[in-house]
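Novice: make a model of this:
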Amino acid sequence: MAWLQDTEAEIVDPVGLETVGVGRAFRQGIIVEALNPKTAAFFLAFIPQFIDPTADVARQFVILGTISVALNTAADVVVTHWAAKAKAGLAKRPSALAKMRQLSGAAMCTLGASLLVARRAG
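Specialist: Coordinates of the predicted model:
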């Protein structure tokens, strides 16, 4: 359990994982996302709400889709950047890492308990 771990625990990187270059990781991410049926469902449900049927529909779809992908990618890049900085900072402070693990474990238990006692609607 997360809150019972040693307070001096180290950040352990997974063993035996193949490291890939940035370009390959980027290409794999694009392929995975392009083949994800949830992505297609999102675009088919969300974007048509903003399309003018009297204008070039395909062009609008491409423009709005490109804007959405660019915004999502920018958000992912920012989060990844700050997560890497946080990991580097936490690697220097094992006690802070232990506290974060304890807090995240307590949060998960609290969320689970709230689901257990929540009334079903309907």
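Novice: alpha carbons only for contacts and neighbour counts from here, please
Specialist: Will do.
Novice: as a quick check, tell me the outermost residue of this protein.
Specialist: Here the chain reaches farthest from its C-alpha mean at Thr54, the gap being 36.6 Å by Cα atoms, centre = their mean.
Novice: from Val62, how far off is that one?
Specialist: 16 Å (Cα to Cα, to the nearest Å).
Novice: which residues does the residue farthest from the centre of the chain contact?
Specialist: By Cα atoms under 8 Å, 6 or more residues apart in numbering, Thr54 lies in contact with nothing.
Novice: so it, which of the three states?
Specialist: Secondary structure assignment for Thr54 (DSSP: H, G, I helix; E, B strand; the rest coil): coil.
Novice: and the next helix or strand past the helix or strand encompassing Ser68?
Specialist: Ser68 belongs to helix 57-91 when assigned by DSSP states H and E. Once the chain leaves helix 57-91, the next helix or strand it forms, by DSSP H and E, is helix 94-117.
Novice: buried residues in that following helix, which are they?
Specialist: By neighbour count on 16 or more other Cα atoms under 10 Å, the buried set for helix 94-117 is 94-95, 97-98, 101-102, 105.
Novice: next: stretch 47-56.
Specialist: Ile51.
Novice: same check, this time on stretch 83-94
Specialist: 90-91, 94.
Novice: mind listing what Val57 touches?
Specialist: Counting by Cα under 8 Å, 6+ apart, Val57 has contacts Ile51.
Novice: and if we set it to 10 Å?
Specialist: When contacts are counted by Cα atoms under 10 Å, 6 or more residues apart in numbering, Val57 touches 48, 51, 63.
Novice: just Thr19 next, same as before
Specialist: Ala25.
Novice: how about the residue nearest the centre of the chain, what does it touch?
Specialist: Central residue of the chain (Cα atoms, centre = their mean): Asp76, 7.4 Å from the mean position. The contact partners of Asp76, by Cα under 10 Å, 6+ apart, come to Ala70.
Novice: now the second one, please; I'll put the structures next to each other:
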Amino acid sequence: MPSPEMLIAFVGASLVLAFIPGPDNIFVLTQAAMRGWKVGVSVTLGLCTGLLVHTALVAFGLAVIFQKSALAFTLLKFAGAAYLLYLAWGAFRAGPASIEGEALKPQPFWRLYLRGIVMNVTNPKVAIFFLAFLPQFITPAAGPFAPQVAVLGVVFIACSLFAFSLISVMAGVISARLMRSEKAQITMNRVASLIFVGLAAKLATAQS
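Specialist: Here you go, the predicted model:
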């Protein structure tokens, strides 16, 4: 178990990293701004579930595969890039939501939740980041490696959940205003499409 001092330092570092603009929080911001804070929180829960997968990979040493195997890294990153391009196409084609129409009908929680999981799990850079970041806060005297990684992973997820949920609520205010303007909605959809394309390009060109 990491020491209290180590956990405090880790929480501070995790919160800073969670608020720094990156693929995950930009993804949450975009979704919440387009469809409301509840959508952002649903996607956030999916992203945090994906972080559980990456925590397990680091704890059991499987993340090394993505760091050492060019094929595994390439296959996963292109799968993630393809999914982002799919989202970009959907956002580009989307029209304004009618105030009384079906477009405002909430999407099922499971679909938004799954979207967050896929977005996170198909990014091998997250696994490699965890592999580089978490061990810095591991103390050999505090016990076995895997339990410490598990604790740090859960703490990091809690920090991400807090940060991304706050981002969702703030973006939700923007969403409420966008719903009053069809032109603003179309513009936001186009901007979201460009952001997804940019994230896809960044992921596709990432190096292990």
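Novice: returning to that earlier point: quick one: what's aligned to the residue nearest to the centre of structure 1 in structure 2?
Specialist: The alignment partner of Asp76 of structure 1 in structure 2, by TM-score structural alignment, is Phe164.
Novice: next one: its match from Ala94 of structure 2, what distance?
Specialist: From Phe164 of structure 2 to Ala94 of structure 2 the distance is 24 Å (Cα to Cα).
Novice: and what of Ala192 of structure 2?
Specialist: Counting by Cα to Cα - Ala192 of structure 2 and Ala94 of structure 2 are separated by 11 Å.
Novice: equivalent analysis for Thr187 of structure 2, please.
Specialist: 10 Å.
Novice: what residues do those two have in common as contacts?
Specialist: Shared contacts of Thr187 of structure 2 and Ala94, defined by Cα under 10 Å, 6+ apart, are found at Ser193.
Novice: returning to what we had before: Ala192 and Ala94 of structure 2: who's more crowded?
Specialist: Ala192 (25 against 16; other Cα atoms under 10 Å).
Novice: what residues are up against the more buried one?
Specialist: 26-27, 29-31, 33-34, 87-92, 186, 198.
Novice: that older thread, between the contacts of Val57 of structure 1, which is closest to Arg27 of structure 1?
Specialist: Ile63 (21.4 Å; Cα to Cα).
Novice: which position in structure 2 aligns with that closest one?
Specialist: Per TM-score structural alignment, Ile63 of structure 1 is aligned with Val151.
Novice: give me the aligned partner of Phe46 of structure 1 over in structure 2.
Specialist: Checking TM-score structural alignment: Phe46 of structure 1 goes with Phe133.
Novice: in the helix or strand containing that match, what counts as buried?
Specialist: Taking DSSP H and E as the criterion, Phe133 of structure 2 maps to helix 124-133. Of all the residues in helix 124-133 of structure 2, those buried under the rule 16+ other Cα under 10 Å are 124-128, 130-131.
Novice: with structure 1 superposed, average distance for that helix?
Specialist: With mean Cα distance after the TM-score superposition for structure 1, helix 124-133 of structure 2 departs from structure 1 by a mean of 0.7 Å once superposed.
Novice: return the mean post-superposition distance for stretch 162-175 of structure 2 against structure 1.
Specialist: So stretch 162-175 of structure 2 averages 1.4 Å relative to structure 1 (mean Cα distance after the TM-score superposition for structure 1).
Novice: so how far is that stretch off the chain centroid?
Specialist: Chain-centre distance of stretch 162-175 of structure 2: 14 Å, with Cα atoms, centre = their mean, to the nearest Å.
Novice: what's the answer for stretch 71-85 of structure 2, then?
Specialist: 15 Å.
Novice: residue range for it in structure 1?
Specialist: Going by TM-score structural alignment: stretch 71-85 of structure 2 matches no residues.
Novice: same check on stretch 23-37 of structure 2?
Specialist: Stretch 23-37 of structure 2 maps onto no residues of structure 1, going by TM-score structural alignment.
Novice: how far away is Gly65 of structure 1 from Leu44 of structure 1?
Specialist: On the measure of Cα to Cα, Gly65 of structure 1 and Leu44 of structure 1 end up 10 Å apart.
Novice: and the helices in structure 2, which stretches?
Specialist: Applying DSSP state H to structure 2 gives helices spanning 4-19, 23-35, 37-59, 63-68, 70-93, 109-121, 124-133, 145-178, 182-204.
Novice: mind putting those in JSON lines, distance to Ala103 of structure 2 included?
Specialist: JSON lines is the format used below for the helices of structure 2 (distance: least, Cα to Cα, whole Å):
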{"stretch": "helix 4-19", "distance to Ala103 of structure 2": "31"}
{"stretch": "helix 23-35", "distance to Ala103 of structure 2": "10"}
{"stretch": "helix 37-59", "distance to Ala103 of structure 2": "14"}
{"stretch": "helix 63-68", "distance to Ala103 of structure 2": "40"}
{"stretch": "helix 70-93", "distance to Ala103 of structure 2": "13"}
{"stretch": "helix 109-121", "distance to Ala103 of structure 2": "15"}
{"stretch": "helix 124-133", "distance to Ala103 of structure 2": "33"}
{"stretch": "helix 145-178", "distance to Ala103 of structure 2": "14"}
{"stretch": "helix 182-204", "distance to Ala103 of structure 2": "12"}
